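A.B. asks: Can you look at this prediction? I've put the sequence above it.
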Amino acid sequence: MCNVCGYGTAKRPEFSKHMKIHTGDKHTVEKPYMCGECGYKTAESSHLFRHMRTHTGERPYKCGQCDYSAAQKSNLGNHLLTHTGEKPFKCDQCDYSAAQKRTLNIHTAAKHTGEKPYMCGECGFRTTQRSSLSQHMRRHTGKGTFKCDQCDYSAVQKANLDYHIAAKHTGEKPYKCDQCDYFAAKKSHLYNHLLTHTGEKPFKCDQCDFSAAQKINLVTHQTTHTGDKPYMCGECGYRAAQRSNLSQHMRRHTGKGTFKCDQCDYYAAQKTNLDYHIASKHTGDKPYMCGECGYRTAFKSNLSQHMRTHTGEKPYKCDQCDYSTEWRNALVYHKAKHTGDKPYMCGECEYRTVQKSDLSQHMRTHTGKKPY
């Protein structure tokens, strides 16, 4: 196993090849071009020129069909295959095919070999790709090239920082849906939203008949097959399939929230949650009313959910039995009966639960707090 990054392989030639990544030994080629930002060295000036885009955030290659842009022309070429539907890379062990070779490699490792050679020395996270490990390591180092000047957020890519500022601070959402009052900060988010109107679900699971309108939902679903939860909380042992879920969970321990209520000491990680808090706790403004029973709410999305109690619609379906429900969190709670997963653990005793709200209630038995 590599003592630098945790990479491991059964083949000695592969290991020797890997070690050259760290030693820079590629037939002792001289590398006179060095990056002044991070120390990266290369034998060719053109490689250094491309590398510098990771620091400047420059992405000169634009997709003509969406707002995707790339630092390298080859990456744009790979991206365009997502629009044409072409999938030239075929798996030799099943009928899976992919638009990019990198995606095929991930599939092969995840579904056939099970190999995850790159391991984090801090928390044991394992992955199929070195780039994924590098991204993960930034959680521990806190390293990001682009810093937000309004909070402590940092990003590796300028595009991510721009999106963060629009979504969290300025509230700018220039892309509007022409079928409802939805607005988005990114064109790609509007595209994903439009699928909720058309009903199109282009992302298919290769192990069952599940399909999703958004890729992130498919990725989340696939963890029900693999059971993979690589992100672990060092405070309480909570594990998550996605880094964003772990980040949300960590706020329970840190008490950290970006958006503060100016009328009380409430903090929220997202502006929408703060807006909801102000409307429900302070202003009492509830402009959305049900025509069937007079129910009122501060948010249109809540009214849409409420209407299901009248229509009987149950859009959230279990993929392991015939259970369906009106509420997403109810489905999560139900699925725990199949998986036995109880990610929220009490630090005082052995109590574990499926939902964070249950843990909050349980903690009152230790603190003696009586909020009502």
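C.D. replies: Perfect, I can see it now. Numbers count the residues shown, from 1 in each chain.
A.B. asks: Please make it C-alpha for all contacts and neighbour counts, starting now.
C.D. replies: Fine.
A.B. asks: What is the burial count for Lys335?
C.D. replies: For Lys335, the number of neighbouring residues by other Cα atoms under 10 Å comes to 20.
A.B. asks: The structure to be compared is supplied as follows:
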Amino acid sequence: MANPSCRGSTEGLCPGYPGNETGGLRPGHPGNETGGLGTGHPGNETDERKPYKCDQCDYSAPQKSHLDQHLTKHTGEKPYMCGECGYRTAYKSHLSVHMRTHTGDKPYTCDQCDYAAARKSHLDRHLTKHTGDKPYMCGECGYRAAQKSTLSDHMRTHTGEKSYKCDQCDYSAARKGHLDYHLAKHTGDKPYMCGECGYRAAQKYTLSRHMRTHTGNKPYKCDQCDYSAAQKSTLDQHLANHTGEKPYMCGECGYRTARKFNLSLHMKTHTGENPYKCDQCDYSAAQKSTLDQHLAKHTGEKPYMCGECGYRTARKSGLSKHVRTHTGEKPYKCDQCDYSAAQKSTLDQHLAKHTGEKPYMCGECGYRTARKSGLSKHMRTHTGEKPYKCDQCDYSAAHKSSLVIHLAIHTGDKPYKCDQCDYSATRKFTLELHLRKHTGEKPYMCGECGYRTAQKSDLSKHMITHTGEKPFKCNQCDFSTGRKSSLDIHLTKHTGKKPFKCGQCDYSAVQKCDLVRHLRKHTGEKPYICGECGYRTAKKSTLSRHMKTHTGDKPYKCDQCDYSATRKFTLELHLRKHTGEKPYMCGECGYRTSQRSDLSKHMRTHTGEKTYNCD
């Protein structure tokens, strides 16, 4: 056993002392991780002399003191207690280190700057900042670290190992610090309190960070510009702007990031993990900050208010963004053109136009996008998730913008007015699209055929006619389509759902636009008029077909003869003459035809129905 008289100090430890992390250790010391291990050392895997056996598991040790330390894991015994705060530990050396948090004692000093630390391991980590030495390298992605423990933590991003388990729920973590943080959720214990505002925290370092909001202290300085930060992690993120280094890589899709935290968040887009649960509804989120934002919907709390216009929001960041609408400030500058933005996320989206980078990929269908939010929205086309709920009816939506539009149905609010006609809209964006009808502006052009349109979404739909791409798949049959709206319509064939009801008859429709067209049968409204001859119709598509009678345009060509048609549907009917296809069959006599209308006529020979009466 180690000499007890040696345990009170940190340097010159006796042989065998488990806290001696420096050189000169005698063979058998458990902290000596360097070469020259002696017989009996627990890290020397070639030596089998471990006579001290645990009677509760298969652990064995070369020294009895090591076994005694191990046994405390089974017994939970923590005999050493701090008289200041009640902290308990199984090791006397840990108590000695802990006491320095009360005394402020920092015996380990850096010989290159004025840094001092309470622990030698902290000083060793600090010294690597001066030397730049990162001897530990990841074999998977080339990431390098100054500490072996940091590399071990990093490796778990590849293995997915989470060895620290919560004994009160099924939570597990890759790092003990994360587990300790989680356990505070069960106990509710927040022993650290701010003397300025009463803020309480479960961890001392969280309180330390909070105090800087009062003092304005930003001790972490960038050595390449005049930037400073209140937290080291924030400085590390900033430094990546200078180096461009992105050491954390996703093994699923190749996404890279400068921050481990961002990689952890990104991985949840593949696993679908949403560990943060709302205790008032069935909402769950991948990030705690997202859950906090959601909870404000239940409480209605909006503590942040704009002094200019009285605007209130639940988030401080939301207020900061809002204030820029008054100041016009756009602090985020593009280094490749003269574009600037009020928000960093907007600049990041813009930069993707220069790089063409689309790091976010869907594991289901291979869809790629430049924005994480774009991937999150896309994933809902596969999961069917509709997290945005209307509080006035049972409507739900996959996108927040869709819910905002829906809410206007209840309020009738259309604040955006056209200054050239009496049109009004619920959204500014919708008004801007409408204005193009007056100006004739069609800024979106197809590079294949020169087709132009006023809306970007229409161009995206048009491009599918060239590529033939059909990314939207039905999960109940083999149907696929180039448009999400077409998939939504198709899915109703499986569900039979027709939510849009006519108030004047028993008609119901899958789409609202179908109901609007149907209502014109009751009202007699025919809003679409031909400028050539005054012909009016209830449908825009009918007017488009009619206009071809004036232009003589027949864009749909048969590839087997010189036939051409004004409508694609008419061409498809014609092609059946070449193929001999007759998909419509009479169930009574087996008669087959290429056109549905012909089958309807034929059926009257069986029913005797005579629909045409002389008046």
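C.D. replies: Sure, I can see it. Owing to the predicted nature of the structure, the values given are computational and were not obtained by experimental measurement.
A.B. asks: Any idea what the TM-score is?
C.D. replies: Once the chains are overlaid, their TM-score stands at 0.65 when taken by TM-score structural alignment, normalised by the length of structure 1; 343 aligned residues with a Cα RMSD of 5.3 Å.
A.B. asks: any idea how far the spatially most central residue of structure 1 lies from Gly144 of structure 1?
C.D. replies: Of all residues in structure 1, the one closest to the mean position by Cα atoms, centre = their mean is Ser244, 5.0 Å from it. With the distance defined as Cα to Cα, to the nearest Å, Ser244 of structure 1 ends up 16 Å from Gly144 of structure 1.
A.B. asks: repeat for Lys187 of structure 1
C.D. replies: With the distance defined as Cα to Cα, Lys187 of structure 1 ends up 25 Å from Gly144 of structure 1.
A.B. asks: Same question for Leu48 of structure 1.
C.D. replies: Between Leu48 of structure 1 and Gly144 of structure 1 the distance, using Cα to Cα, works out to 20 Å.
A.B. asks: helix or strand for the counterpart of the residue nearest to the centre of structure 1 in structure 2, which one?
C.D. replies: Under the alignment (TM-score structural alignment), Ser244 of structure 1 pairs with Phe261 in structure 2. With secondary structure defined by DSSP states H and E, Phe261 of structure 2 is part of helix 260-271.
A.B. asks: Remind me what that helix packs against, helices and strands.
C.D. replies: Packed against helix 260-271 of structure 2, as judged by 3 or more Cα pairs under 8 Å, 6 or more residues apart in numbering; DSSP states H and E, are the following elements: strand 248-249.
A.B. asks: okay, and the strand it packs on goes to which residues in structure 1?
C.D. replies: Aligned using TM-score structural alignment, strand 248-249 of structure 2 spans residues 231-232 in structure 1.
A.B. asks: Contacts for the matching stretch next, please.
C.D. replies: Judged by Cα atoms under 8 Å, 6 or more residues apart in numbering, the contacts made with stretch 231-232 of structure 1 from elsewhere in the structure are Cys123, Phe125, Tyr238, Arg239, Ala240, Ala241, Gln242, Arg243, Leu246.
A.B. asks: again, only this time at 10 Å
C.D. replies: Counting by Cα atoms under 10 Å, 6 or more residues apart in numbering, stretch 231-232 of structure 1 makes contact with 123-126, 136, 237-247, 250, all of which sit outside it.
A.B. asks: Could you tell me which of those count as buried?
C.D. replies: Of the members of these, the ones counted as buried by neighbours, 16 or more other Cα atoms under 10 Å, are Phe125, Arg126, His136, Tyr238, Arg239, Ala240, Ala241, Gln242, Arg243, Leu246, Met250.
A.B. asks: out of those, what pair is the most spread apart?
C.D. replies: Greatest spacing in these, by Cα to Cα: Arg126 and Met250 (20.0 Å).
A.B. asks: Ser345 of structure 2 against Lys321, yeah?
C.D. replies: No - here Ser345 of structure 2 lies out of contact with Lys321, judged by Cα atoms under 10 Å, at a distance of 11.1 Å.
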